[in-house]
Structures are given as structure tokens and as C-alpha cells.
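Q: Just need the structure, nothing else, for what follows:
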Amino acid sequence: MLTSFGKFCRKLRIDNGELLKDMAKKLDVTSSYLSAVENGKRNVPQSWVSEISSKYALDLEQRIELKNAAEESQISNKLDLKDLNSRDKNLMMALARKINGMNDEEKVIIKNLLNKKK
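A: From the prediction side, this is the model:
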């Protein structure tokens, strides 16, 4: 299934008269790898947002849209827990385990707590 990132890239290619292989060449990857990223089988490499923004001379609004699409399309995310104490590690893992079972109201409460200014 085409991700938000994939839809953005497809539109970008169409607007620039390019094929998947043309964008893949610009990103120095194979067409099959780019396709896997666009279809949510692989994560969007972190460097791609800036590379695509630069190579396609995206304006600020397009860069923001691309960044949001890339973040939304991530299938996994690695968290570095090595500098956290065990209580904080447990908190992170509890949230990861429970997030799918939470309703929208609970998620909003947690998000508001996290965004609360000190």
C-alpha cells in the first residue's frame, strides 16, 4: 500500500516528468528499494527528506509536507534507551506496549502532559 511518503514522491515525479528509476538514481538507490520505501515495506531513510528537498528545490511548504509524510510513513523507530535509568526505560516500554489499546482521549491527555510547559 502506498504510504503518504510514497504519494508525495509519486506526485513529485509526475510533476517533474520522471519515472521511479529517475528518482532512485538521484537518491543513489535501486528502484526496488525506493519502491519498498514508498510502499511501507522499508523505513524512509532519515537523509531523504533533506536530499529530496534539495534535489527537487522544494519550497518551505513542500519541505514541511514531505517531512510530515516521511514521519507518518515510518514503520518502525529505534529509540536509544542506554542513557535512561530503569524507571524511565520501564515508562517508555509501558507506553509502547499500551499505545494501541488507548482511546483518543487518553492519547490526548498524554500528549498534553508531554507538551506541558514547565
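Q: switch to C-alpha atoms for all contacts and neighbour counts from now on
A: Will do.
Q: Spatially central residue for this protein, please.
A: Taking C-alpha atoms, centre = their mean as the criterion, residue 71 is the residue nearest the geometric centre of the chain, at 2.2 Å.
Q: Against residue 52, how distant is that residue?
A: Relative to residue 52, residue 71 is positioned 14 Å away (C-alpha to C-alpha, to the nearest Å).
Q: about what we covered before: can you name every helix or strand that the helix or strand hosting the residue nearest to the centre of the chain contacts?
A: For residue 71, the host element (DSSP states H and E) is helix 60-72. If you count contacts as 3 or more C-alpha pairs under 8 Å, 6 or more residues apart in numbering; DSSP states H and E, helix 60-72 packs onto helix 4-15, helix 48-55.
Q: Now show me the structure for the sequence below, then we'll compare the two:
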Amino acid sequence: MTTQLGKELKKLRIDLGITLMGLSELVGLSPAFLSAIETGRKRVPDNFLDLLASKIPTVANDRQRFEVLINQARKEVRMPLESSNYQDAALATEFARRFSSLSTEEKSRLHSILGGK
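A: Okay, the predicted model is just below:
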């Protein structure tokens, strides 16, 4: 089953007029691996967004949306905590623990606070 990221990558390829092979040559990954990313059979590599954005201006200009699609395909979000104190790390952990039980209204309020879409 194609992921939302896969659908967007296919649309991107069509818009650019390139094949899966063309995209694979552009970013330096095999066509089979890209196909597996599109269908959710392989995990999206950590450097994938950087590879795409460095070669395709459309992706660079819409980087945040592609980051969301990649996180959605991975079914996880990673958050760096290297400069966080204990309280910040505890907050991030509690948010992650409770995320799936937040109501639509609570998520809406958080979007407003964070300036999200």
C-alpha cells in the first residue's frame, strides 16, 4: 500500500517529468529502495529529506510538509533533547505518552500555541 509520502513522491516525479529511475539517480538511492519507501516497506532514511531538498527546489521550498510526510511514513517523530534540562525532557516524554489520547480540541489549542497549521 502506498503511503502519503509515496503518493507525494510519485506526484513530484510526474511534475518534474522523471521516472523512479531518474529520481533514484538524482538522490543516489536504488529504484527498488525508493519504491519500498513509497510503499512503506522500508523505513525512510534519516538523510532522505536532505537528499531530496538538495536536489529538488520544490522540496526545499516545502521542506516542512515533506518532513511531516516522512514522520507520518515512519509512524514516529524524533525530538532532539541534547540541550534540554530534566523538566523539558519530562514534558516531551509526557506529551509523547499522552498524544494519542488528546482530544481534537486539545490538539487544536496546541496548534494555536505552537503556530502550527
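Q: hang on, the earlier thing: which of the helices and strands packed on helix 60-72 of structure 1 has the highest mean neighbour count?
A: helix 4-15 (a mean of 17; mean count of other C-alpha atoms under 10 Å).
Q: That one vs structure 2, average distance?
A: In the superposition against structure 2, helix 4-15 of structure 1 averages 2.5 Å from its aligned positions (mean C-alpha distance after the TM-score superposition for structure 1).
Q: right, and the helix or strand after that helix?
A: From helix 4-15 of structure 1 onward toward the C-terminus, using DSSP H and E, the following helix or strand is helix 20-27.
Q: where does that following helix sit relative to the chain's centre, distance-wise?
A: If you compare the mean C-alpha spot of helix 20-27 of structure 1 with that of the full chain, they lie 19 Å apart, counting by C-alpha atoms, centre = their mean, to the nearest Å.
Q: List the buried residues in that helix.
A: Neighbour counts using 16 or more other C-alpha atoms under 10 Å place 20-21, 23-24, 27 of helix 20-27 of structure 1 among the buried residues.
Q: Against structure 2, what's the mean shift for that helix, could you check?
A: Taking mean C-alpha distance after the TM-score superposition for structure 1, the mean distance separating helix 20-27 of structure 1 from the aligned residues in structure 2 is 1.3 Å.
Q: so what does the next helix or strand after that helix touch, helix or strand wise?
A: Tracing the chain C-terminally past helix 20-27 of structure 1 and defining elements by DSSP H and E, one meets helix 31-38 next. With contacts defined as 3+ C-alpha pairs under 8 Å, 6+ apart, the secondary structure elements packing on helix 31-38 of structure 1 are helix 4-15, helix 20-27.
Q: gap between the two ends of stretch 34-43 of structure 2?
A: This stretch, stretch 34-43 of structure 2, spans 10 Å end to end (C-alpha to C-alpha).
Q: try stretch 14-23 of structure 1
A: Counting by C-alpha to C-alpha, the length from the leading to the trailing residue of stretch 14-23 of structure 1 is 11 Å.
Q: Quick one: residues in contact with that stretch.
A: Residues from elsewhere that reach stretch 14-23 of structure 1, judged by C-alpha atoms under 8 Å, 6 or more residues apart in numbering: 10, 13, 30-31, 34-35.
Q: Save the residues you listed as CSV, and put in distance to residue 104 of structure 1 too.
A: Formatted as CSV, the entries for the contacts of stretch 14-23 of structure 1 read as follows, by distance: C-alpha to C-alpha, whole Å:
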residue, distance to residue 104 of structure 1
10, 31
13, 36
30, 39
31, 38
34, 33
35, 32
